[in-house]
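K.L.:
sequence first, then the predicted structure, then my questions.
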Amino acid sequence: MVSEESSAYLQKVYSAKDNRELEEAYDLWAGKYDEHVTAFGYQIPAVAAGLLGKHVTPETTPILDAGAGTGLMGAVLDALGYQGQVGVDISAGMLKKARERNIYTDLHQMILGEKLDFPSDHFGACQAIGVFTAGHAPASAFDELVRVVRPGGYIIFSLLEDIYAPKGYKEKFETLGNNGKWQLTEKTKKFPGLPLEDPDLFHRVYVYRVC
């Protein structure tokens, strides 16, 4: 059941003015995050897992969980047989919860939009669920995600529809495509990511193949 408390946490992360505020907000939310987003009817992980399963085999390793949070998406992939997951997140509190799941080979505190401390062409695939939304990771983060995923690997991510053009994602996607960095494989129709909290807040899930 959606509560005033859970809605307040959501608004706090959406309204963060900088990475420090975002980190602090998620540190505070970490203990109740899973409970709250379940009450929201959070369905983005299910949609993303379906697409990842179409394009990425369980033998693909390692897989980057960019914006791992408490490991909700990682747990779905683990249940489907995907091993060798490496998670990064801005929040130490969220990473502590993810570590308790014992499904990641490594977890690191990193910020999407800054340089990632991984070699180029390191990952076989990447998924980034719930991080390209209001007040979160910028469009510039895709430069690093493309860099660290091997050619032929897939990047699967969700994006809040309202910020696609206004926040530079449309331009970034087109630039990466025109520069031969990646190619669109598939995208969903828009759907409510948190239907029990805000049925008018639409997302899409995208699949891009790194070139």
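P.N.:
Cool, got the structure. From a predicted model like this one, the values you see are computed outputs, not experimental measurements.
K.L.:
from here on, contacts and neighbour counts on C-alpha atoms
P.N.:
Noted.
K.L.:
would you map the helices across this protein?
P.N.:
4-14, 19-29, 33-39, 44-55, 72-79, 92-99, 141-148, 169-178 (DSSP state H).
K.L.:
run through the neighbouring helices and strands of the fifth one.
P.N.:
If I follow you right, that is helix 72-79. Packed against helix 72-79 by the contact rule (3 or more C-alpha pairs under 8 Å, 6 or more residues apart in numbering; DSSP states H and E) you find helix 44-55.
K.L.:
now the helix it packs on against helix 72-79, angle please.
P.N.:
Using axes from the mean of the first three to the mean of the last three C-alpha atoms, to 10 degrees, the direction of helix 44-55 lies 40 degrees away from that of helix 72-79.
K.L.:
contact partners of helix 44-55?
P.N.:
Applying C-alpha atoms under 8 Å, 6 or more residues apart in numbering, the external contacts of helix 44-55 come out as 72-73, 76-77, 129-130, 154, 156-158, 193, 205, 207.
K.L.:
ok, back up a step: for the helices of the chain, give me CSV that also has mean neighbour count and distance to Phe118.
P.N.:
Formatted as CSV, the helices of the chain follow (neighbours: other C-alpha atoms under 10 Å; distance: least, C-alpha to C-alpha, whole Å):
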stretch, mean neighbour count, distance to Phe118
helix 4-14, 15, 27
helix 19-29, 18, 21
helix 33-39, 18, 28
helix 44-55, 17, 22
helix 72-79, 19, 19
helix 92-99, 21, 18
helix 141-148, 20, 7
helix 169-178, 16, 20
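K.L.:
second structure follows, compare the two:
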Amino acid sequence: MSGRHMDARHNYNLRRTMTPKQIADMFNDFADDYEEDTKVLGLCSHLRIGEYMAETYPEHLRAALQVLDVGAGTGYVGETLSELGFKRIDALDPAQKMLDVAKTKKVYRRLICAFLNKNRIDEIETDQYDCITTAGAFNEGLIPVSAFQEMIRIVKPVLNTMTVDDATKDDDVVRMMPSSHKPDAGCLARLTDLLLVV
């Protein structure tokens, strides 16, 4: 295992002073070791997301749903969703080398190399996705609260967002934020209160 910012890989407090470029560099350097490292840690957030998505969306609807996997990394969530019948999955991640690994899994339609933050991602249309998933990306130095505005823009009026952060098989940390309407910018504070991240 080698690369830049190695100490910050699992010590999120060290990420507070890192720039977005440094974060992307860390994950680019980590891409080849990422899956082995997360298996050793026993992380299974991708499985929890799969369980939730399977419970939420009936099997006959899954192939048509457009899903954005935010912080897709090497494709754990995409693989899990594909096995469950979700076929229109796009990946978003700021580390190109992580996306290069994800591409080999052949479960994503598009791979978008960008940070999710307050800025508009031009490759993504307004109301393009039915659902956004993310595993472990609401940690220090990754997705900021200001990104909720962009998340609201890119999902269709019925918002289903699901996040699991660093779950292990023994944790019960699934937190979901379903909403029957698309909140406007004035609802952003309430939206961030509803999405519980551990």
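P.N.:
Right, received. Where do you want to start? Since the structure is predicted, the reported quantities are computational estimates derived from the model, not experimental observations.
K.L.:
any idea what the TM-score comes out to?
P.N.:
Aligned and superposed, the two chains score 0.77 in TM-score terms (TM-score structural alignment, normalised by the length of structure 2); 171 aligned residues with a C-alpha RMSD of 2.6 Å.
K.L.:
nearest to Val13 of structure 1 among the contacts of helix 44-55 of structure 1?
P.N.:
Nearest to Val13 of structure 1 among the contacts of helix 44-55 of structure 1, counting by C-alpha to C-alpha, is Gly130 at 11.6 Å.
K.L.:
does that closest one touch Ala137 like I think?
P.N.:
No. Counting by C-alpha atoms under 8 Å, Gly130 of structure 1 stays clear of Ala137, with 9.5 Å between them.
K.L.:
who has more neighbours, the two?
P.N.:
Gly130 (24 against 19; other C-alpha atoms under 10 Å).
K.L.:
how far away is that one from Leu72 of structure 1?
P.N.:
Distance of Gly130 of structure 1 to Leu72 of structure 1, computed by C-alpha to C-alpha, to the nearest Å: 11 Å.
K.L.:
leaving out chain neighbours, which residue sits closest to Thr19 of structure 2?
P.N.:
Gly141 (7.9 Å; C-alpha to C-alpha, 6 or more residues apart in numbering).
K.L.:
go on, Thr74 of structure 2?
P.N.:
Thr74 of structure 2 sits nearest to Ala102 (C-alpha to C-alpha, 6+ apart), 4.2 Å away.
K.L.:
burial of His60 of structure 2, as a residue count?
P.N.:
His60 of structure 2, neighbours per other C-alpha under 10 Å, totals 9.
K.L.:
residues in contact with Thr105 of structure 1?
P.N.:
Contacts of Thr105 of structure 1 (C-alpha under 8 Å, 6+ apart): Gly84, Gln85, Val86.
K.L.:
structure 2: which residue goes with that one?
P.N.:
Counting by TM-score structural alignment, Thr105 of structure 1 corresponds to Arg109 in structure 2.
K.L.:
likewise for Gly53 of structure 1?
P.N.:
Under TM-score structural alignment, Gly53 of structure 1 pairs with Ala54 in structure 2.
K.L.:
do Met94 of structure 1 as well
P.N.:
Match for Met94 of structure 1 (TM-score structural alignment): Met98.
K.L.:
that match contacts Met26, correct?
P.N.:
No. Between Met98 of structure 2 and Met26 there is no contact, the gap being 10.4 Å when judged by C-alpha under 8 Å.
K.L.:
residues shared between the contacts of the two?
P.N.:
Counting by C-alpha under 8 Å, 6+ apart, nothing touches both Met98 of structure 2 and Met26.
K.L.:
follow-up on the earlier one: correct me, but the residue nearest to Thr19 of structure 2 touches Ile23?
P.N.:
Yes. Between Gly141 of structure 2 and Ile23 a contact is recorded at 7.1 Å, counting by C-alpha under 8 Å.
K.L.:
tabulate the helices of structure 1 in JSON lines, adding columns for distance to Glu114 of structure 1.
P.N.:
Output for the helices of structure 1, formatted as JSON lines (distance: least, C-alpha to C-alpha, whole Å):
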{"stretch": "helix 4-14", "distance to Glu114 of structure 1": "19"}
{"stretch": "helix 19-29", "distance to Glu114 of structure 1": "11"}
{"stretch": "helix 33-39", "distance to Glu114 of structure 1": "25"}
{"stretch": "helix 44-55", "distance to Glu114 of structure 1": "24"}
{"stretch": "helix 72-79", "distance to Glu114 of structure 1": "22"}
{"stretch": "helix 92-99", "distance to Glu114 of structure 1": "17"}
{"stretch": "helix 141-148", "distance to Glu114 of structure 1": "7"}
{"stretch": "helix 169-178", "distance to Glu114 of structure 1": "16"}
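K.L.:
right, I'll call it a day here.
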